[in-house]
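Asker: Sequence and computational prediction follow.
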Amino acid sequence: MRMIDAADLPDLVTQEDALAAARDAASARAAGEVIDGRVQFDWANGESGVRIMGAAMPSLGIFGYKQFHWIDGGVWYACHIFRASDGAPLGVVDAASITTLRTAATAAVGVEALYGSDRKAVVAVIGSGAEAQAGLRALARVVPIRAARVYSRNTVNREIFATRMNDELALPVIPVDTLRKATDGVDIVYSATQSNGSVVYHADDVAGAAVVATIGSTSPDQREAAGDVFARASRILIDTEDAIAESGDLIEAALAPESFELLGTALAAPARRTEPYSVFKSIGSPEQDLVLAAHILRRAEEHGVGRTVAPAMSRKQNL
């Protein structure tokens, strides 16, 4: 089996790889080819804990799990990949950056499915952290972006975001000091915030956009978009059915399950724009991590990157 650490990853995965993995994972889920489950437990009043998200995708030849744990303010991530045909371990991949890459790629694919890739866009980014930066990078690969604005509560962070993204993407990226200055007159809103449970924006704040992509509320106690953002949308794509019960935003919206479409289903049809706006909502799902990690392992084997070690397990033959 092959071990891939964080230092190996920049040479093994491109934005195009992440987008391709996101499409494969979404299509597999929509086709009913993903069997998944999750378990979480914590201790020390939630200050420490473990979460394991596993999935099997026999049609793609893999199964495995992403595991992360948090202790003393730090978080450790890893993806463990196995071959579906015989259960042999294929490798372990450091997953800290995989989480950011797959989230951004999946959201970009969602925007592309709703907005298309044939029309230039002005983008509002709400949030200025690593997830927001990765999101704009991914969006720039699927939609021709004319300009971007960024709003976050931290003045220094949004200035850094604008300078970095302007230089990296060769786009005019403008920091603004209010939410409405960011969203007024834009085509796409991309939100990736850490609001500590507080709603960041309402439907009136984004109603002029064609597409809203929101990735910031991934558990019942997290918030980003108010429920009316979804209630007033003409179309809502989600990356996994679990989002309906696990995102605080969708719990507030309290919409019927038939109000939502799976991303993979939308990918099988041409992009369709609707009025007043469409929403893509993502909470992440294990197949997104595992498909990308499996791709990284294949690339690593091709290029001889990473460390090969004897599997730390053996097969026991049942009699």
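Answerer: On my side now, so go ahead.

Asker: hey, let's count contacts and neighbours off CA atoms from now on
Answerer: Noted.

Asker: which other helices and strands contact the longest helix along the chain?
Answerer: What stands out as the longest helix in the chain, according to DSSP state H, is helix 96-115. Helices and strands touching helix 96-115, by 3 or more CA pairs under 8 Å, 6 or more residues apart in numbering; DSSP states H and E, are helix 15-30, strand 74-83, helix 130-142, strand 211-214, helix 263-267, strand 278-281, helix 286-303.

Asker: can you redo these as JSON lines with distance to V122 and mean neighbour count?
Answerer: Putting the helices and strands packed on helix 96-115 into JSON lines (distance: least, CA to CA, whole Å; neighbours: other CA atoms under 10 Å) gives the following:
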{"stretch": "helix 15-30", "distance to V122": "21", "mean neighbour count": "21"}
{"stretch": "strand 74-83", "distance to V122": "34", "mean neighbour count": "19"}
{"stretch": "helix 130-142", "distance to V122": "11", "mean neighbour count": "21"}
{"stretch": "strand 211-214", "distance to V122": "11", "mean neighbour count": "27"}
{"stretch": "helix 263-267", "distance to V122": "23", "mean neighbour count": "22"}
{"stretch": "strand 278-281", "distance to V122": "16", "mean neighbour count": "28"}
{"stretch": "helix 286-303", "distance to V122": "27", "mean neighbour count": "23"}
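
Asker: Included below, for side-by-side comparison, is a second structure:
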Amino acid sequence: MNYDALLWLSFGGPEGPDEVMPFLENVTRGRGVPRERLEEVAEHYHHFGGVSPINRLNREAIAAVEKELAAQGIDLPVYFGNRNWRPMVEDTVATMAADGVRRALVFPTSAYGGYSACRQYDEDIERARAAVGEGAPHLVKLRQFFDHPLFVGAFADALRAARAELGADEGTRTVFVAHSVPVGADAAAGPPGSGGHRYSRQIAEAARLVAAEVGLGGHDVVWQSRSGPPQVPWLEPDIVDHLGTLHAEGVRAVAVCPVGFVSDHLEVIWDLDNEAAERAAELGMGFARAATPNADPRFAQLVVELVREHTQGAPARKLSDFPAAGGTANGAPCAPGCCEPVRRRS
């Protein structure tokens, strides 16, 4: 099937101090998050001059993908849109329509299932097309890729480098980290009777695949960046709390692998490079963090391979037996009701 373009769809982030609060208000709109909490999170951004690296990292990745597309002889312009900050996806899709794009693929910058990692990108696409109205391009989202060999390989090499930085002796523990989500939302993910789409299971499987590639005998899977009211249970343990547990067990050093993320955006550099690293230093533990795959050449190759599944019928490469989901090539689109937020299933 012919496609006119590729839409790179991401989360968005502020690129100056004056943009921080409006951005956070966009992220939390309709969730009743107190102003005090937003101001607390805003300080994380102001620690870095009010600039999140995510837009820059996306632009760099897009440039790498454009180069890889050209190298493989695929004539496909790449557009960039965000859910929560400029360039907003509604504006980008309007530009695509004005440019004559009628059918495009969409690459969401998340490897996993779940509501915010997958289903919400479907909603972003629907909202953008509705905003453009008649003449909006048909948009086809690429599938999840947490178990793709290029994704796993990039993380495996990054983890090897982090462990080498620590000496990787018997006192080093490898800890895989991903963004926490409410327990109820995680349980609601996936069609009835199937756990294949469940975010926490996919994270655990990706960690297992990376650990196996590195040849580890054991590892932990923990979480970061929880938010929301304290009475709502989220996936645990938190990375900072887990460091205390490991210290009590006599672990001397930790190699942290942010397997739930594709780039070193603010939650990675704040929650891991600042909070977790500082806690490890307080405990006298060695600490090294593996790089995310955004800058690895294999990431651009992965994106183009996902594109080729649609444009050239390339086979879907995957290392797990989990169902291919989140898109339509070599697998099934998400089932109705899959990964809905809990409030919509009550």
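Answerer: Received, thanks. Just so we're clear, the structure is a prediction, and the values are computed from it rather than from any experiment.

Asker: Give me the TM-score for this pair.
Answerer: Aligned and superposed, the two chains score 0.37 in TM-score terms (TM-score structural alignment, normalised by the length of structure 1); 179 aligned residues with a CA RMSD of 5.5 Å.

Asker: ok so, going back, any idea which of the helices and strands packed on helix 96-115 of structure 1 gets closest to I236 of structure 1?
Answerer: strand 278-281 (4.8 Å; CA to CA).

Asker: Which helix or strand lies directly C-terminal to the longest helix of structure 1?
Answerer: Next in sequence after helix 96-115 of structure 1, counting helices and strands by DSSP states H and E, comes strand 121-126.

Asker: ok and that following strand relative to helix 130-142, angle-wise?
Answerer: With axes from the mean of the first three to the mean of the last three CA atoms, to 10 degrees applied, the angle from strand 121-126 of structure 1 to helix 130-142 works out at 170 degrees.

Asker: Compute the inter-axis angle for strand 121-126 of structure 1 and helix 96-115.
Answerer: Orientation note: strand 121-126 of structure 1 sits at an angle of 140 degrees relative to helix 96-115 (the same axes, to 10 degrees).

Asker: circling back to that earlier point, save the helices and strands packed on helix 96-115 of structure 1 as JSON lines, and put in distance to I160 of structure 1 too.
Answerer: Shown next, in JSON lines, are those (distance: least, CA to CA, whole Å):
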{"stretch": "helix 15-30", "distance to I160 of structure 1": "22"}
{"stretch": "strand 74-83", "distance to I160 of structure 1": "24"}
{"stretch": "helix 130-142", "distance to I160 of structure 1": "10"}
{"stretch": "strand 211-214", "distance to I160 of structure 1": "22"}
{"stretch": "helix 263-267", "distance to I160 of structure 1": "32"}
{"stretch": "strand 278-281", "distance to I160 of structure 1": "26"}
{"stretch": "helix 286-303", "distance to I160 of structure 1": "28"}
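
Asker: Tell me which of these lies nearest to F161 of structure 1.
Answerer: The nearest among those, by CA to CA, is helix 130-142 at 7.1 Å.

Asker: Give the buried residues for the helix or strand just after the closest one.
Answerer: Reading on from helix 130-142 of structure 1 to the C-terminus, the next helix or strand found by DSSP H and E is strand 145-151. Residues 145, 147-151 are the ones in strand 145-151 of structure 1 that count as buried (16 or more other CA atoms under 10 Å).

Asker: quick one: A280 of structure 2 and F287 touch, right?
Answerer: Yes. Contact between A280 of structure 2 and F287 holds when scored by CA atoms under 8 Å: they sit 6.4 Å apart.

Asker: what about these two, which has more around it?
Answerer: Comparing A280 of structure 2 with F287 by neighbour count (other CA atoms under 10 Å), the higher total belongs to F287, at 24 against 21.

Asker: and the residue found closest to the more buried one once you drop the neighbours it is linked to in the chain, what helix or strand is that in?
Answerer: Leaving aside its sequence neighbours, F287 of structure 2 sits nearest to V254 (CA to CA, 6 or more residues apart in numbering; 5.1 Å). Element membership for V254 of structure 2, per DSSP H and E: strand 253-257.

Asker: Packing partners of that strand?
Answerer: Against strand 253-257 of structure 2 (3+ CA pairs under 8 Å, 6+ apart) you get helix 149-166, strand 172-179, strand 286-289.

Asker: Minimum distance to D122 of structure 2: which of those has it?
Answerer: Closest of those to D122 of structure 2 is strand 172-179, at 19.6 Å (criterion: CA to CA).

Asker: and L105 of structure 2, helix, strand or coil?
Answerer: Under DSSP: H, G, I helix; E, B strand; the rest coil, L105 of structure 2 falls in the strand class.

Asker: how far away is I62 of structure 2 from L6 of structure 2?
Answerer: 10 Å (CA to CA, to the nearest Å).

Asker: Tell me which of those two has more neighbours.
Answerer: More neighbours surround L6 than the other of I62 of structure 2 and L6, with 24 against 20 (other CA under 10 Å).
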